[in-house]
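>>> Just need the structure, nothing else, for what follows:
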Amino acid sequence: MPEPLAPGTLTGKTAVVTGSSRGIGADTVRSLARAGADVVINYRNKAPRAQKLANEVREQGVEALVVGADLTDAASLESMFTSVKETFGTIDILVLNASGGMESGMAEDYALTLNRDAQLATLDAAAPLLGAGSRVVFVTSHQAHFIRTTPTMPEYEPVALSKRAGEDALRERIPALTEKGIEFVVVSGDMIEGTITATLLERTNPGALSARREDAGKLYNVAEFAAEIAQAAVEAIPENNERIVGDVSGFTA
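Down below sits the predicted model:
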């Protein structure tokens, strides 16, 4: 696990983390706030949990804005970033963490809508608040990042393909972002212990988590992976704009 960001590293900076009322997003907010960043906590339908997180990080002496928004809805996105602008003015770090596609009762194209279209829409909505020196971080999984060359579990394949489509679409924006002095990095991790996705995969494919853990030698937990995301928000951009977290010996580039 990387060293936590030193207190004060991000003082005066504002970070937006989508899908951050729980799990990896919430721990990413904690890591960034401990480093001094003011934070925007985005949730879809868990307001009390988001408010509880905001109260927790405010004890670090930072500001926290809680904004409910459905990233697949244009009006909801516009309202979210209007609130961000009114509160903070600009954004220094945008973490595109929200994802899904394994939920029950959703439309057939929901995974692609959320994991590709909504990621682009979120970036576009945030763009007027991003300036030279700001950074966009896209969070993904090895199962999605390497899906073009390494098959994954059938239960996860539609999500993996949609997240890779989102990554590809965002990468097409790199030249335009670079022209504005905005940096972009992908953070890819293996199956993460304790996440909703891992739980759902284990439910539909019993033994999947333990098998992957055995193959990899170690799986990161939520806090460990969130610390990597926080580091990705400040460290130099790696080769090919990607930060690969954990073992990849079972994946073909």
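>>> rest of the way, CA atoms for contacts and neighbours
Fine.
>>> Pretty sure residue 197 sits against residue 102.
Yes - look at residue 197 against residue 102 with C-alpha atoms under 8 Å: they come within range, at 7.5 Å.
>>> And the spatially most central residue of the chain, how close does it get to residue 105?
Centroid-nearest residue in the chain: residue 97, 1.8 Å away (criterion: C-alpha atoms, centre = their mean). Look at residue 97 and residue 105: by C-alpha to C-alpha, to the nearest Å, they are 22 Å apart.
>>> And residue 249, by the same measure?
To residue 105, residue 249 is 35 Å away according to C-alpha to C-alpha.
>>> Please enumerate the helices of the stretch 101-250 of the chain.
Secondary structure of the stretch 101-250 of the chain by DSSP state H, counting those that start in this stretch: the helices cover 110-112, 118-126, 142-145, 157-171, 174-179, 196-204, 208-216, 222-232.
>>> So which of those is the most surrounded?
Comparing the helices of the stretch 101-250 of the chain by mean neighbour count (mean count of other C-alpha atoms under 10 Å), helix 142-145 ranks first with a mean of 25.
>>> Against which helices or strands is that one packed?
Packing partners of helix 142-145 (3 or more C-alpha pairs under 8 Å, 6 or more residues apart in numbering; DSSP states H and E): helix 157-171, strand 183-189.
>>> For residue 198, give me its contacts.
191-192, 209 (C-alpha atoms under 8 Å, 6 or more residues apart in numbering).
>>> One more, so I can put them side by side:
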Amino acid sequence: MSQTQSPSAPRLAGRTAIVTGGSRGIGAAVARRLAADGARVAVVYRSNSNEANAVVESIRKTGAEAIAVQADVADAASVNTMVTTVREAFGAIDILINNAGILEGQPVGEIDQTSFDAQFRTNAFSVILVTQAVLPHVPARGGHIVNVSSSLVYRPRAGLAVYAASKAAVDGLTHAFAVELGPRNITVNAVAPALTRTDMTAPIPDEVKDRMRESTPLGRLAEPEDIADAIAFLASDDARWVTGRTLKTDGGFI
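I've put the predicted structure just below:
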């Protein structure tokens, strides 16, 4: 699966990557990091076109290639159109980062089907849809898929049962897809971040953030770049012998 390159070539030179939820937070950091490693990057967004275009512009200023593509990752037709656009722009697709997600908090007595369906469709079913759409365009040498799970799978918090369950589904899909796609030299892994400083987590009360910080051996919260660096490893041939695993990118949260 390894591809011979000159010693000075970026490790993702010649590769194409799709990053869903790439307009902000962890997704934006991942898009920038993969581009810095030499990949051509498709920044997929649902509604934040200005933010997505800003990420693309920041990548292009470095001399790397990037495009912004709108898609609803929970809708099959929209996903297929997005993948076709990326294919036409960049050719074969080597890397898929399934990062798009939503979080809605509800105590157990208030969980409703609308919120349940929305979180499972966006957080879990989208992993299926986007992976299915990308697979026909992965080259014969193989590729890498990285899904974004959550530390809440392992340490759920009150009011976030459905979100944690949807991310547990992501873990299950990750490990099962790895078994199925291994013969095609496609690795499938996940990262499970704890609380990360993004606009999605900005509304969380400071006292909760303080407790998280105090429970982390490194004494701080994660930055999006911390998660992006781990994803970049799993998206490269440096991780060619790692598949079917979820990496806890939680700073040792205890």
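>>> coming back round to it: mind checking which of the helices and strands packed on helix 142-145 of structure 1 is nearest residue 122 of structure 1?
Closest to residue 122 of structure 1 of these is helix 157-171 (C-alpha to C-alpha; 10.8 Å).
>>> neighbours around residue 129 of structure 1, how many?
17 (other C-alpha atoms under 10 Å).
>>> Quick one: map it onto structure 2.
Matched across to structure 2, residue 129 of structure 1 falls on residue 137, judged by TM-score structural alignment.
>>> show me the contacts for that match.
Contacts of residue 137 of structure 2 were listed using C-alpha under 8 Å, 6+ apart, and they are 87, 92-93.
>>> Format those residues as TSV; extra columns: neighbour count and secondary structure.
Shown next, in TSV, are the contacts of residue 137 of structure 2 (neighbours: other C-alpha atoms under 10 Å; DSSP: H, G, I helix; E, B strand; the rest coil):
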residue	neighbour count	secondary structure
87	16	helix
92	20	coil
93	25	coil
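>>> ok, residue 160 of structure 1 touching residue 144?
Yes - assessed by C-alpha under 8 Å, residue 160 of structure 1 is found in contact with residue 144 at 4.0 Å.
>>> Just tell me which of the helices of the stretch 101-250 of structure 1 ends up closest to residue 56 of structure 1.
Here helix 222-232 is closest among the helices of the stretch 101-250 of structure 1 (C-alpha to C-alpha), at 15.8 Å.
>>> So which bit of structure 2 is that closest one matched to?
With TM-score structural alignment applied, helix 222-232 of structure 1 matches the range 224-234 in structure 2.
>>> Work out the gap between the matching stretch and the centre of the chain.
10 Å (C-alpha atoms, centre = their mean, to the nearest Å).
>>> Average offset of that stretch relative to structure 1?
Mean deviation of stretch 224-234 of structure 2 relative to structure 1 after superposition (mean C-alpha distance after the TM-score superposition for structure 1): 1.7 Å.
>>> now what about that stretch, what contacts it?
Stretch 224-234 of structure 2 has contacts (C-alpha under 8 Å, 6+ apart) with 25-27, 29-30, 33-34, 144, 146, 189, 191, 193, 196-198, 239-240, 242, 249.
>>> let's see 7 Å
Under the contact criterion C-alpha atoms under 7 Å, 6 or more residues apart in numbering, stretch 224-234 of structure 2 has outside partners 25-26, 29-30, 33-34, 146, 193, 196-197, 239, 249.
>>> what two of these have the greatest distance between them?
Between all members of the contacts of stretch 224-234 of structure 2, the farthest pair (by C-alpha to C-alpha) comes out as 197 and 239, at 26.1 Å.
>>> what about the closest residue to residue 174 of structure 1 other than its chain neighbours, neighbour count?
Computed as C-alpha to C-alpha, 6 or more residues apart in numbering, the closest residue to residue 174 of structure 1 that is not its neighbour in sequence is residue 184, at 6.7 Å. When neighbours are defined as other C-alpha under 10 Å, residue 184 of structure 1 has 25 of them.
>>> how about residue 184 of structure 1, what does it touch?
135-137, 174, 241.
>>> try residue 99 of structure 2
By C-alpha under 7 Å, 6+ apart, the contact set of residue 99 of structure 2 is 19-21, 27, 147-148.
>>> try it again with 6 Å
Residue 99 of structure 2 sits next to 20-21, 148 when contact means C-alpha atoms under 6 Å, 6 or more residues apart in numbering.
>>> hmm, back to that, which stretch among the helices and strands packed on helix 142-145 of structure 1 approaches residue 51 of structure 1 most closely?
Nearest of these to residue 51 of structure 1, taken as C-alpha to C-alpha: strand 183-189 at 26.5 Å.
>>> Measure how far the closest one is from the centre of its chain, please.
Put simply, strand 183-189 of structure 1 sits 9 Å off its chain's centre (C-alpha atoms, centre = their mean).
>>> compared with structure 2, how much does that strand deviate?
For strand 183-189 of structure 1, the mean deviation from structure 2 after alignment is 1.3 Å (mean C-alpha distance after the TM-score superposition for structure 1).
>>> Where in structure 2 does that strand align, residue-wise?
On structure 2, the counterpart of strand 183-189 of structure 1 by TM-score structural alignment is residues 187-193.
>>> ok, now stretch 33-43 of structure 1?
By TM-score structural alignment, stretch 33-43 of structure 1 lines up with residues 35-45 in structure 2.
>>> Can you list the residue ranges for strands in the stretch 1-150 of structure 1?
For the stretch 1-150 of structure 1, strands defined by DSSP state E, counting those that start in this stretch occupy the ranges 14-17, 38-43, 64-68, 91-96, 130-141.
>>> Export those strands as JSON lines, with columns for distance to residue 51 of structure 1.
Conversion of the strands of the stretch 1-150 of structure 1 to JSON lines gives the following (distance: least, C-alpha to C-alpha, whole Å):
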{"stretch": "strand 14-17", "distance to residue 51 of structure 1": "14"}
{"stretch": "strand 38-43", "distance to residue 51 of structure 1": "9"}
{"stretch": "strand 64-68", "distance to residue 51 of structure 1": "7"}
{"stretch": "strand 91-96", "distance to residue 51 of structure 1": "19"}
{"stretch": "strand 130-141", "distance to residue 51 of structure 1": "23"}
